[in-house]
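S.K.: Sequence plus predicted model, see below.
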Amino acid sequence: MSSSVLSCTLPLPANYRMTDILSFHGRDALAVSESVAANQMRKGILWHGSTACLTLRLLPLRAEIELSIDHTQTSLEVDELSALAVRMLGLNQPIDVFEESVGQHPQLGVLINNQSGLRVPVAPTAFEALSWAITGQQISVAAAISIRRKFIQLVGLQHFSGLYCYPDARHVSCMSASGLRQAGFSKSKAQTLLTVSQMAVSGGLELNNTQKEPPIEQIRQQLLKIHGIGPWTVNYALLRGYGWLDGSLHGDAAVRRGLQVLLNHVEEMGENQVRQWLENFAPWRALVAAHLWELVSRGG
C-alpha cells in the first residue's frame, strides 16, 4: 500500500506536563486505537477520510509530530498537522493567565500552584470528543472505555500499522442503531449518536475544528436541542473537542468529589453547590474542573 508521511516540530514550555497527555490517550490498556510508551503516543485517526497514524513524541522543550497516511492522494498540509498538534497538546490554552489570576485564591491557589502547567488534552476532532462524551454518560470510565473500544473495532477502519482509527461522523451516520448496540450502547445513546452523526454530515451541526475561533455558543445551542444531550455532555465535549475552558462541569461526579476534598467538606457536595462555587472562576470553570480531576486521580 502506498503511504505518505508528514512531520513537524513544536516548542514546548519548560513546565510542560507530558504525563497528562500520555495518560489521557493511554486510557485503553488494550491499545486498540492508541498506543502509549515511554514519552510518546501513537493514535489511529482519519486524515481527510484516509486512515492514518499520528505519533506525538514528547521531549524536553519540544514535541516531534509525525503522521503516516495510508493513501497519497489526501491533503498533505504541514500547517494543518501543526495546528492539530497544538490543539491536542493544549499549547493554545492560556494557562499562564489562568494561574496568575487564581494563584492567590485561599483554597484553589495552593492546588493550582502544586499542579502548575496542567493543560487539558484535546481530541483530534470535535466529533470524537462529542461521541466520547455521549458514550460516557452515567456509566463508569471503565465501562465507557470498553464500549468505545468495541465501537472503534466494529467500524473497522484500520491503519497499516495495525491501529484502528476513530471513525468520523460520515462512517457512523451509515450505521444502524442495532449495530451500535452490538458495541454496548444503550438504545437511547445509539439513537443520540446516530442523530449527531447525521446532523454533522448534513451540516445541521457545526463541528469544524479548523476555525481559530469556533462558534462555541452556536454549537452549545445546537447540541442542547438534541434529545439525549444535556449540559454535562455539551460542556465536556466542548472542552475535549475545542479546548473551551469555561464549561461548568458541576454535574461531574469526580469534580464534585474533588471540590469536597479541596474544601474539606464532610458531606458530599450537591450539583448546585458546585455550580455556584465554579461560577466564581469564569471564564476558567472547565480548567478548574480539570485541576479537581487531577486532585482526585492523585488520591487527594
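M.R.: Great, that's in hand.

S.K.: going forward, measure contacts and count neighbours with C-alpha atoms only.
M.R.: Fine.

S.K.: got the end-to-end distance for stretch 198-212?
M.R.: Distances were taken as CA to CA, to the nearest Å; on that basis the terminal residues of stretch 198-212 are 24 Å apart.

S.K.: For G299, see how far away H265 is.
M.R.: Here the distance between H265 and G299 works out to 16 Å (CA to CA).

S.K.: any chance you could map the helices in the stretch 1-150 of the chain?
M.R.: Secondary structure of the stretch 1-150 of the chain, counting by DSSP state H, counting those that start in this stretch: helices at 18-25, 78-88, 95-102, 108-114, 126-135, 141-155.

S.K.: next up, a second structure to put side by side with the first:
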Amino acid sequence: MQQVVEYGFALDLPEDYQAASVLAYHGRDPAGPAEWQQGSRLRKGLLLAGCPLCLQLDFSGPALQVKASGAASHDWDALLPSVRQAVLRMAGLNGQRAAWMQLGRQQPDAARLLAGKPALWLPLTAEPFEALCWAIIGQQINLSFATALRRSLIQLSGVPIAGSTLLAHPGPEQVAALSAEQLTAQRFSRSKASYLLGAARAVLDGSLPLADLSRQGAEAAERQLLALHGVGPWTARYVMLRGLGLGDCAPIGDSGLATALQRFYALAARPDARQTEQLMQVFSPCRSLATLHLWASLTEHA
C-alpha cells in the first residue's frame, strides 16, 4: 500500500465571494467518479505533472481551506505551486471579475444584465485538457447524455489516487491509449471517439500546445483549436472559456446562449451564429463572464 501524505493551505476569499455557482459547476454530476460535492465542500481528482492527486476544498468560511493528498513519493515541492494554480482556476479567482464589474458600471447592457445581482465568478476546469474532453464529448448532445459519456471516459481511463476513492481525470496519455472500440462500447459515436482520441494525441505529441495557448492570445488559440479534426467554433470557444480562462470569448453556436440573448433583447427569434457574435460584441472585453450571466438568466427566468 502506498504511503499517503496531505498538505493544507488557505486562500483568502473576497468578502462578496459567492461559492454557489462555483460548487454547482464542479458538482454538476453527482455520480462523477472524479468529483464529490456536498454543501460547501468539494473533492476533486486530477492529474498534475502526471501525478494523481485529490483536492479537498471547503468554501464554508471567510478563507478557502484546501487540502491536497496523494502518494508520498510525489515531488510535492514541485507540485504545490501547480496545486495552488489549479485551485485558483477552479474557484474562479482569475482576476476577470473586476473588469466585468467595471464594464457593468460603464456599459448599459452589461449593467442591465447585472441588474443588482452579484457579479459571478468564472470557474475553470482544474486543467485545460479536461475542458477539451468535455467540449468534444458535449458536441450536439444533451447535457445528461454528455455527463454519462464523460463518466464512462473517466471510468475507462481515470487514474487511481492513493488514499482516495476518487479517480483522477485522465490526461492525454491515458485517453490516447484507449481504442475507438472501447469508447463506442460506451455509447460514444464513432466520430466522437475519433475526435477525442485525435485531440488527445495532438496534445500528447505537441501539435496542439494546449498548456501554452492561453499565453498566445485568443486569435492564436482559436486558430490552433480549430485546426483539430472535429473541433468547430463552439468547441474551440468552450475550451477557451472553461479551459484556458480567456476573458473575452463567447461560445458561438451554444443554444443556451442564443436563447438567453433572445430573451435579453426581446428578439422575435433566436439569433443565429452570426447574429450571436454581433450581439455579444457589446460585452467585450468581458464576453466570458457575460456568457456566464446570460446562461444564469435562463434559470432566473424559468
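M.R.: Good, I have the coordinates. Computed from a predicted structure; not experimentally measured.

S.K.: hmm, back to that, which of the helices of the stretch 1-150 of the first structure has the highest mean neighbour count?
M.R.: Sort the helices of the stretch 1-150 of the first structure by mean neighbour count, taking mean count of other CA atoms under 10 Å, and helix 126-135 sits at the top with a mean of 23.

S.K.: Where does that one end up in the second structure?
M.R.: Residues 128-137 of the second structure are where helix 126-135 of the first structure aligns, taking TM-score structural alignment as the criterion.

S.K.: To what extent does that stretch diverge from the first structure after superposition?
M.R.: Mean deviation of stretch 128-137 of the second structure relative to the first structure after superposition (mean CA distance after the TM-score superposition for the first structure): 0.5 Å.

S.K.: contacting residues around that stretch?
M.R.: Identification of contacts with stretch 128-137 of the second structure by CA atoms under 8 Å, 6 or more residues apart in numbering yields 125, 146, 149-150, 169-172, 192, 195-196, 210-211, 230-231, 235-236, 238-239, 242-244.

S.K.: again, but for stretch 141-149 of the second structure
M.R.: Contacts for stretch 141-149 of the second structure (CA under 8 Å, 6+ apart): D29, W134, I137, G138, Q186, R187, F188.

S.K.: Buried subset of the contacts of stretch 128-137 of the second structure, written for PyMOL?
M.R.: For the buried members of the contacts of stretch 128-137 of the second structure, the matching PyMOL selection, counting by 16 or more other CA atoms under 10 Å, is:
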select buried, resi 125+146+149+150+169+170+171+172+192+195+196+210+230+231+235+236+238+239+242+243+244
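
S.K.: Looking at the contacts of stretch 128-137 of the second structure, which are in helices?
M.R.: With helices identified by DSSP state H, the entries of these that belong to them are A146, L149, R150, P172, K192, Y195, L196, T235, A236, Y238.

S.K.: gap between the equivalent of the last one over in the first structure and W244 of the first structure?
M.R.: The pairwise alignment with the first structure assigns Y238 of the second structure to Y236, based on TM-score structural alignment. Separation of Y236 of the first structure from W244 of the first structure (CA to CA): 9 Å.

S.K.: now A63 of the first structure
M.R.: Using CA to CA, A63 of the first structure is found at 22 Å from W244 of the first structure.

S.K.: hang on, the earlier thing: how about the contacts made by the match of Y238 of the second structure?
M.R.: Contacts for Y236 of the first structure (CA under 8 Å, 6+ apart) come out as A129, L130, A133, G247, L249.

S.K.: how near is the third one to M269 of the first structure?
M.R.: Shown here: A133 of the first structure relative to M269 of the first structure, a distance of 23 Å by CA to CA.

S.K.: got it, and the second one?
M.R.: Using CA to CA, one obtains 27 Å as the distance from L130 of the first structure to M269 of the first structure.
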